[in-house]
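Chemist: Just a sequence and a predicted model for now, questions to come.
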Amino acid sequence: MIASFVLWVIVLIDAVQREFESDNDRLVWVLIILFTGWIGAAIYYLKFMKKSSK
């Protein structure tokens, strides 16, 4: 439970700071992460953060 909260916070911070093509993309991802909790955070992590670590 604590690990999922930590992942959620890290992903939320990354979504706010990441450069997207438009500000609307950022807003959409932040809202997805906020309203879907750890599921949205996991999707964001797999889509963006995992690619950038390679």
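Modeler: Received, thanks.
Chemist: alpha carbons only for contacts and neighbour counts from here, please
Modeler: OK.
Chemist: which SSE is Leu7 in?
Modeler: helix 2-17 (DSSP states H and E).
Chemist: Touching the very next helix or strand once past that helix from outside, list them.
Modeler: For helix 2-17, the following helix or strand on the C-terminal side (DSSP H and E) is helix 23-36. Under the criterion Cα atoms under 8 Å, 6 or more residues apart in numbering, residues Trp8, Val11, Leu12, Ala15, Val16, Arg18, Phe20, Ile39, Gly40, Ala41, Tyr44 lie in contact with helix 23-36.
Chemist: second one coming, line it up with the first:
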Amino acid sequence: MSVGPQPESEPSWSALLPEGLRMRDSKAPGYPSLTVSASAWAWFVDASRR
């Protein structure tokens, strides 16, 4: 599931996958993407809400 287009100030692309979250810079599609495990992403979201 794609999170969708981002505002001009946030040039990124991300997708929620069974294995976690994959993201990349949408202005550099040939560059590698970063995948974060589902548990690490859940920890990050939880910690950022505190």
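Modeler: Great, that's in hand. On a predicted model such as this, the values are computed, not experimentally measured, just so you know.
Chemist: What value does the TM-score take for this pair?
Modeler: Once superposed, chain against chain, the TM-score is 0.29 (TM-score structural alignment, normalised by the length of structure 2); 27 aligned residues with a Cα RMSD of 3.6 Å.
Chemist: hmm, back to that, what residues of the helix holding Leu7 of structure 1 count as buried?
Modeler: Leu7, Trp8, Val9, Val11, Leu12, Asp14, Ala15 (16 or more other Cα atoms under 10 Å).
Chemist: Quick one: the contacts of helix 23-36 of structure 1 as JSON lines, columns for distance to Arg26 of structure 1 too.
Modeler: Formatted as JSON lines, those follow (distance: Cα to Cα, whole Å):
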{"residue": "Trp8", "distance to Arg26 of structure 1": "16"}
{"residue": "Val11", "distance to Arg26 of structure 1": "12"}
{"residue": "Leu12", "distance to Arg26 of structure 1": "10"}
{"residue": "Ala15", "distance to Arg26 of structure 1": "6"}
{"residue": "Val16", "distance to Arg26 of structure 1": "7"}
{"residue": "Arg18", "distance to Arg26 of structure 1": "8"}
{"residue": "Phe20", "distance to Arg26 of structure 1": "6"}
{"residue": "Ile39", "distance to Arg26 of structure 1": "17"}
{"residue": "Gly40", "distance to Arg26 of structure 1": "13"}
{"residue": "Ala41", "distance to Arg26 of structure 1": "14"}
{"residue": "Tyr44", "distance to Arg26 of structure 1": "11"}
